[in-house]
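>>> Structure of the sequence below:
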Amino acid sequence: MDPISDIFRTMHITAFGQHRLEATAPWGLIQAKQANERLPPSGKRISPSDVAHFAMLSRGNCWLSVEGISDPIPLTGGDCFLLDRDTSIVMRDSPRTRPRSTFEEVAARANGHVAHYGGGGTPTTIVCGSFSFDRASLRPITQLLPNFILIKSDQARTLALHSTVQALASEMAEQAPGSGVVATRLAEVLFIQILRAHIASEPERNKGWLRSVFDPQLGAALSAIHERVHAPWTVESLAEAAGMSRSAFAARFKELLGQTPLEYVTGWRMQKAIQLLEQRDKKLIDVARLVGYESDAAFSKAFKRVVGANTGEYIKRGLAGQRDPDRAESPSL
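As a prediction, this is how the structure comes out:
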């Protein structure tokens, strides 16, 4: 079990709000930070910290301004990016064009999954959408990733990514039976492909969790944890899996991941336990043993310490969230 597959399968990526923006010059749109909770089509409330947005140019050119980056970035057909909800951006046909609307406003006026905006000049087509990680997360998945990932069309591992985006744009344009389901699945695949391309193109710049996963030594230990989360892991046994001394392993793990090896093990055990509890088809002792505890008492104590609620309280809280009557908001970028 590789850690990336395990984490994304457990936290369950859901794509929503996909649309195709047909922009004509002059045009300029802003995506501001989002502080409010949102509801994807599943109806389950998610924290804004568990939302990410994507966009890819399938035709034309534009300029992208990103909060924290001094100079505007020129984008051409095939370029794409992923960003978290805490990052403000502006997209426009020219650095001199003043943005006058938000992505949210334009998406709300979309006809089906196609939105039109601009002054009627040179056309640009952008495929946009959002991702939610709607399993309850002890550590929001967006904390594991950079707040902004840019993939240029000439980078490594982009051929499959381009094919996916073109298929996604086609599904949104044709509106054939089942196109909504197909578009959602394609967007979910797109997320993994963006991540792969980012890892392949800038391995030396990856930090934290991503860098650890692809570190030959720490990556071996992380793979062992995710493959056998129920094993009686110790710092010594994880160091052995990494082929390192105990002290060197513990220090490097803390340096890159910001927590001790056993804190990571316990946190991931609780994340897997949350997934099992939500399925509601297993007894508490069975859940405890599946994540490495011999008794439900020991498991419950660890669960309360890490999650901040006992298992019964957690399940009730989750069910209450699923019954929330609020409607879904209009999609943004």
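>>> use CA for all of it now, contacts and neighbours both
OK.
>>> What is the burial count for E313?
The local packing count at E313 equals 11, with neighbours defined by other C-alpha atoms under 10 Å.
>>> Revised request: answer the last question for D154.
10.
>>> quick check, it in a helix?
No: the assignment for D154 is coil, going by DSSP: H, G, I helix; E, B strand; the rest coil, so no helix is present there.
>>> Tell me where the stretch 1-150 of the chain has helices.
Using DSSP state H, counting those that start in this stretch, the helices assigned to the stretch 1-150 of the chain run over residues 3-11, 103-108.
>>> Just name the most buried of these.
Between the helices of the stretch 1-150 of the chain, helix 103-108 has the highest mean count of neighbours, a mean of 19, where neighbours are mean count of other C-alpha atoms under 10 Å.
>>> For that one, what is the distance to the chain centroid?
Its chain's average C-alpha position is 21 Å from that of helix 103-108, according to C-alpha atoms, centre = their mean, to the nearest Å.
>>> so what does it touch, helix or strand wise?
Applying 3 or more C-alpha pairs under 8 Å, 6 or more residues apart in numbering; DSSP states H and E, one finds that helix 103-108 makes contact with strand 28-31, strand 114-118.
>>> Please enumerate the strands of the stretch 1-150 of the chain.
13-24, 28-31, 51-59, 61-66, 73-76, 80-84, 89-92, 101-102, 114-118, 123-133, 148-151 (DSSP state E, counting those that start in this stretch).
>>> Distance to E202 and mean neighbour count for those - can I get that in a markdown table?
Putting the strands of the stretch 1-150 of the chain into a markdown table (distance: least, C-alpha to C-alpha, whole Å; neighbours: other C-alpha atoms under 10 Å) gives the following:
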| stretch | distance to E202 | mean neighbour count |
| --- | --- | --- |
| strand 13-24 | 24 | 24 |
| strand 28-31 | 26 | 23 |
| strand 51-59 | 19 | 23 |
| strand 61-66 | 19 | 20 |
| strand 73-76 | 18 | 18 |
| strand 80-84 | 14 | 23 |
| strand 89-92 | 22 | 22 |
| strand 101-102 | 31 | 16 |
| strand 114-118 | 33 | 19 |
| strand 123-133 | 23 | 24 |
| strand 148-151 | 10 | 18 |
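>>> now the other sequence, so there's something to compare against:
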Amino acid sequence: MDLLNSVLQSLKIIDSSLGILELAPPWGFRRDTIPKDMATFIAPMSGSCLVRLDDGTTVEMKPGNAVLILRDAFDIVSADGSPTKSFVESWTAQGLPAMGPHIERSGPDYFCAIDHERPDEHRDRLLAVAVQAEDVAESPILGVLPQMISFDEKELEPALIGTVAQFVEAEHRQPNPGYNATAQQLANFLFIALVRNHVLSNGTDRASWIRGMSDRAIGHALKLIHQAFDKPWSLQNLARASGVSRSVFAARFRTLVGQTPMTYLAAVRMHAAAQLLIDGQPVSNVCQRVGYRSEWAFRKAFRQQFGMMPARYGKSLRG
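From the prediction side, this is the model:
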């Protein structure tokens, strides 16, 4: 079983937006705190810009570079020192749609801040893709990614970015039926490909499943947990299946993953249970499918994790 494949498939993308930002320097925008379930991808198509997080981390971009931003507020400016205004307010003022699974777009979003009386002036054109995930039970993937991932020409797949950019440009000029479904799939593919690229190329310094999967014994245990979380795993039989002693396994797992094996197993089960409940599965079925032999024990564990009973959780999220 492919652990990375399993974790990436656990991400359920509920909405995405592709668009073009066309801006005349000097320009600058402030994007307030991003919800933890949203990621924003920005890549210059022409011109250049700076992206800066609140902690001071700054990336200078030109065609061939890109950034993926999660969870954190940021400034995007044409040059250092450019004044900023609210991106959300400017977006709304242009009548552009918000994010949400109920939104159906007929073409790419086009955000424009240029002087139409000066058609020959220099313009910066940026490809922007926003993706919103259904982060039930805090999906294993989003929480361990850094706030900003930067990509250079060597780390980007030119054909992939080029395909997305060409699609957005063509549909901006002439929208066609079926745009929304095509754009959603393309954005989803781009996001998953970027995350996969980052995990395979860089890993992470933080204790997480990403660090754990690089270790032979712990990586094997993680695969077993994700592949068969409904089995009655114990610390002892996970250690035995991984080929190391119980004490060595427990210590190494906690060091690399940042949790005990049983805590991690419970988190994986709760993530699966939450998704099943949102999909409308009855509590009794969910209990069995995620490895609990006692419905009472499952309800207790679920309430500790989410602060409400399983049936109420599923109903509230479906609403």
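>>> which stretch among the helices of the stretch 1-150 of structure 1 comes nearest N61 of structure 1?
Taking C-alpha to C-alpha, helix 103-108 is the member of the helices of the stretch 1-150 of structure 1 nearest to N61 of structure 1, at 17.4 Å.
>>> Tell me where the longest helix sits in structure 1.
The longest helix of structure 1 (DSSP state H) is helix 179-201.
>>> Pull the residues that contact that helix.
13-16, 18, 81-82, 129, 131, 149-151, 155-158, 160-161, 164-165, 167-168, 171-172, 206, 210 (C-alpha atoms under 8 Å, 6 or more residues apart in numbering).
>>> how does it look with 7 Å?
Taking contacts as C-alpha atoms under 7 Å, 6 or more residues apart in numbering, the residues outside helix 179-201 of structure 1 that touch it are 13-16, 149, 151, 155-158, 161, 164, 168, 171-172.
>>> try stretch 233-252 of structure 1
Where contact means C-alpha under 7 Å, 6+ apart, the residues beyond stretch 233-252 of structure 1 that reach it are Q217, L218, A220, A221, T260, P261, L262.
>>> sorry, back to before: same list (the helices and strands packed on helix 103-108 of structure 1) but as a markdown table, adding distance to H226 of structure 1.
Rendered in a markdown table, the data for these read as follows (distance: least, C-alpha to C-alpha, whole Å):
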| stretch | distance to H226 of structure 1 |
| --- | --- |
| strand 28-31 | 36 |
| strand 114-118 | 40 |
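>>> Quick one, which of those strands gets closest to E294 of structure 1.
strand 28-31 (48.7 Å).
>>> The closest one vs structure 2, mean deviation?
Relative to structure 2, and after both are superposed, strand 28-31 of structure 1 has an average distance of 1.7 Å to its aligned residues, where the measure is mean C-alpha distance after the TM-score superposition for structure 1.
>>> same for that strand, what does it pack against?
Counting contacts by 3 or more C-alpha pairs under 7 Å, 6 or more residues apart in numbering; DSSP states H and E, strand 28-31 of structure 1 packs against strand 89-92, strand 101-102, helix 103-108.
>>> now with 6 Å?
Taking 3 or more C-alpha pairs under 6 Å, 6 or more residues apart in numbering; DSSP states H and E as the contact definition, the neighbouring helices and strands of strand 28-31 of structure 1 are strand 89-92, strand 101-102.
>>> quick revisit: which of the contacts of stretch 233-252 of structure 1 are buried, as a ChimeraX select command?
Here is the ChimeraX command that selects the buried residues among the contacts of stretch 233-252 of structure 1 (16 or more other C-alpha atoms under 10 Å):
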select :217,218,220,221,260,261
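>>> Sort out for me which of the contacts of stretch 233-252 of structure 1 are in strands.
For the contacts of stretch 233-252 of structure 1, not one is inside strands, with DSSP state E as the criterion.
>>> Of the contacts of stretch 233-252 of structure 1, which belong to helices?
Counting by DSSP H, those place Q217, L218, A220, A221, P261, L262 in helices.
>>> and those residues as JSON lines, adding distance to G243 of structure 1?
Compiled in JSON lines, these are given as follows (distance: C-alpha to C-alpha, whole Å):
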{"residue": "Q217", "distance to G243 of structure 1": "6"}
{"residue": "L218", "distance to G243 of structure 1": "9"}
{"residue": "A220", "distance to G243 of structure 1": "9"}
{"residue": "A221", "distance to G243 of structure 1": "9"}
{"residue": "P261", "distance to G243 of structure 1": "15"}
{"residue": "L262", "distance to G243 of structure 1": "17"}
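>>> Among those residues, which one lies nearest to G68 of structure 1?
Of all these, L218 has the smallest distance to G68 of structure 1: 30.4 Å, by C-alpha to C-alpha.
>>> so how far is the one helix or strand S247 of structure 2 maps to from its chain's centroid?
With elements taken from DSSP states H and E, the one containing S247 of structure 2 is helix 246-257. Helix 246-257 of structure 2 sits 28 Å away from the centroid of its parent chain (C-alpha atoms, centre = their mean).
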